[in-house]
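# Everything below, folded, please.
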Amino acid sequence: MKRRSLMQRIGFFVLALTGTVVFAACSSSDSQSKDIDQLKFGIVSMESQANQKPAWEPFIKEMEKQIGVAIKPYYVTQYSGVIEAMAAGDVQLAWYGGKSYIEAAKRSNAEVFAQTINHDGTTGYTSHLIVNKNNPIAAEAKALGKNKGDEYVINNAKKLSFAFNEPNSTSGFLVPSYYIFTQNKINPKEAFKRLIYSGSHEATALAVANNQIDVATNNSESLSRLEGINPEARKKIEVIWTSELIPSDPIAYRKDLPENLKSKIKDFFYTFKDEEVLQPLKWRGFVAAEDKTWDTIRELEIAKNKAEIESNDSLSQEAKQKKLALLDKQLEEIKK
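Prediction:
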């Protein structure tokens, strides 16, 4: 049977459930651009900072050269760090994941302008469940059939340890959390022998490679990067479940940047094609993007929240209806 797209699946489930130098002044006027001599660029370290810096430094230098403003990388280990830093004005430009960008758009005055193009030319990636190839559960999961690892995990959760990335991750939490657990009315906090949040995709991958955890979330982009920085670890990892395609990563700046500076930033991202510089980041380039590109992720989060409210026996019907009505209103706003 043909697999539905991520958008089709989200639509189906939503319907079923409803029915430092920074700014001298944060001004959007072009006259303020002369006051900005440095921008901080937020980077979530999916791998360790030691591995990230060599990949990012050539790109940062090219950005500085073409924009004409000093760019200081701001490495953090969790998405929440970039969200909060942009909200405080400590970061003006950032590489986000889909879910974290949505939070930043709500809380941090973030405005998306570009989307990454993968090294294979696609503008999407997939979420995965991964295991160690030498762990017996790899063969047991594969025996169920192609892409049936989620079923194996559900049926054997009580004897498994499991690792998410972090709650603000699209591929490391939201997508697998909804499609594997919420849809099946399973609370992962209660289902597994042990549940942890590792904090990064590299950490979940290494935990699996080193047999410290049985099953973990990850994604196609991070596993591709791992192959470049730690091929021995990548060889030990088996993918047992793959999601539908997720929109690739957004690049966003603060809305209150001067318009002429925004234009320079956009010109750089839209025209930069240096393969030697982009290859370590596993990107081919960038395309223009707008906020609605990530509405599929917003709808997915609403569907997940609605399912959890519906199955929450501790809530009265009145309380459920109030919460569901608020989510329905959010969904209506997205679909306008």
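
# When you work out contacts or count neighbours from here on, use the C-alpha atoms and nothing else.
Will do.

# Give me the residues contacting the longest strand that the chain contains.
Using DSSP state E to define each element, the chain has its longest strand at strand 110-118. Counting by Cα atoms under 8 Å, 6 or more residues apart in numbering, strand 110-118 makes contact with 86, 101, 104-105, 123-124, 248-255, 266, 269-270, 282-291, all of which sit outside it.

# Second chain to compare with the first, below:
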Amino acid sequence: MHRIAALAVAAVLLFPPAARALDALRVSAIPDESPTELQRKFEPLGKYLEKQIGIPVKFVPVTDYAATVEGLAAGKLDMVWYGGFTFVQARRRTGNAIPLVQRAEDARFHSKFIVPSASKAQSLKDLKGGSFAFGSVSSTSGHLMPRYFLLQTGIDPDTDFGKVAYSGAHDVTAKWVEAGKVDAGALNESIWQRLVDEKKIDTSKVRVLWTTPEYQDYNWTVRGDLDPKLVEMLRAAFLALDPAKPEDKAILDLQRASRFIPTSPDAYKNIEQAAKSAGLIKD
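All right, here's what the predicted structure looks like:
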């Protein structure tokens, strides 16, 4: 009996933790919005996924973008909602993080540059010398791509702005511009539209100055060492969400998605190149 027990233990140890049955799927998201908003958006999706995969799904809030990368690498998180840049960081950190799906909207995403309505700025070049707010340092749509397009326009944020601040979240950036704390800021178009739709930003005080060209952005990513069957179940669950079904549409609406579509690491090669061009990552 002792020999059998020892063999059983040895067999278990041959498999990495992720290959064993999970008690729960631990899910997180980059904190690009307030914790309460992230939890509100995820709750119905979490309940849906529980039914589809047959195990509890637990949302694990984090304090910053880097915590999602380290959590995935350490096996403390199983699935994360990433922006394109943070996905690139996670992929480089782990070597095998798997992007499952993205919203259809993420295949053609944009950032918005906003200014107070009374601003005299008519183009990006008019922002020189003023104060500017990005979101998180690790944000794709709140920092990397706005920085990249500023550089393409001939504006170096580190030398051409009087002051650069990092708000930590897109909705905070919008509020800073609205309150006149900064002369301009950049945030992702999806959150900008939500703030406008929900009247959480006063459009008589803030206006869009410029919209970037399109780029790939957000995705749901899993650890590369998860059970492949679970990975495929999760991908299938996202792809099965049907906007023609009221219950599914309610979930999609909270995700600000028309539907989810497959994605792959190659979709984010341009993000990686932009990060290199902007000096935010090095080979």
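
# how about the helices in structure 2?
2-14, 35-53, 65-73, 84-94, 145-153, 157-160, 170-179, 189-197, 228-240, 246-254, 269-277 (DSSP state H).

# in the second one, what's buried?
Applying a neighbour-count criterion of 16 or more other Cα atoms under 10 Å, one finds 38-39, 41-46, 48-50, 53 buried in helix 35-53 of structure 2.

# Next: the fourth one.
Neighbour-count burial for helix 84-94 of structure 2 flags 84-91, 94 (criterion: 16+ other Cα under 10 Å).

# As a markdown table, these with distance to residue 112 of structure 2 would be great.
Below are the buried residues of helix 84-94 of structure 2 laid out as a markdown table (distance: Cα to Cα, whole Å):
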| residue | distance to residue 112 of structure 2 |
| --- | --- |
| 84 | 16 |
| 85 | 17 |
| 86 | 19 |
| 87 | 21 |
| 88 | 22 |
| 89 | 23 |
| 90 | 25 |
| 91 | 27 |
| 94 | 31 |
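
# tilt between the longest strand of structure 1 and helix 79-87?
Angle, strand 110-118 of structure 1 to helix 79-87, by axes from the mean of the first three to the mean of the last three Cα atoms, to 10 degrees: 130 degrees.

# give the contact list for the equivalent of residue 151 of structure 1 over in structure 2.
In structure 2, residue 151 of structure 1 lines up with residue 125, judged by TM-score structural alignment. Neighbouring residues of residue 125 of structure 2 by Cα under 8 Å, 6+ apart: 153, 155.

# In structure 2, what residue corresponds to residue 320 of structure 1?
That one, residue 320 of structure 1, aligns with nothing by TM-score structural alignment.

# Spell out the secondary structure type for residue 320 of structure 1.
helix (DSSP: H, G, I helix; E, B strand; the rest coil).

# I figured it hits residue 308, correct?
No - assessed by Cα atoms under 8 Å, residue 320 of structure 1 is found out of contact with residue 308, at 10.1 Å.

# Could you export the helices of structure 2 as JSON lines, including distance to residue 213 of structure 2?
JSON lines is the format used below for the helices of structure 2 (distance: least, Cα to Cα, whole Å):
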{"stretch": "helix 2-14", "distance to residue 213 of structure 2": "48"}
{"stretch": "helix 35-53", "distance to residue 213 of structure 2": "27"}
{"stretch": "helix 65-73", "distance to residue 213 of structure 2": "24"}
{"stretch": "helix 84-94", "distance to residue 213 of structure 2": "15"}
{"stretch": "helix 145-153", "distance to residue 213 of structure 2": "8"}
{"stretch": "helix 157-160", "distance to residue 213 of structure 2": "19"}
{"stretch": "helix 170-179", "distance to residue 213 of structure 2": "18"}
{"stretch": "helix 189-197", "distance to residue 213 of structure 2": "12"}
{"stretch": "helix 228-240", "distance to residue 213 of structure 2": "27"}
{"stretch": "helix 246-254", "distance to residue 213 of structure 2": "24"}
{"stretch": "helix 269-277", "distance to residue 213 of structure 2": "13"}
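
# Of all these, which one comes closest to residue 207 of structure 2?
helix 170-179 (9.2 Å; Cα to Cα).

# residues contacting the spatially most central residue of structure 1?
Nearest residue to the geometric centre of structure 1 (Cα atoms, centre = their mean): residue 97, 3.1 Å. Listed by Cα under 8 Å, 6+ apart, the contact set of residue 97 of structure 1 reads 79, 169-170, 248-250.
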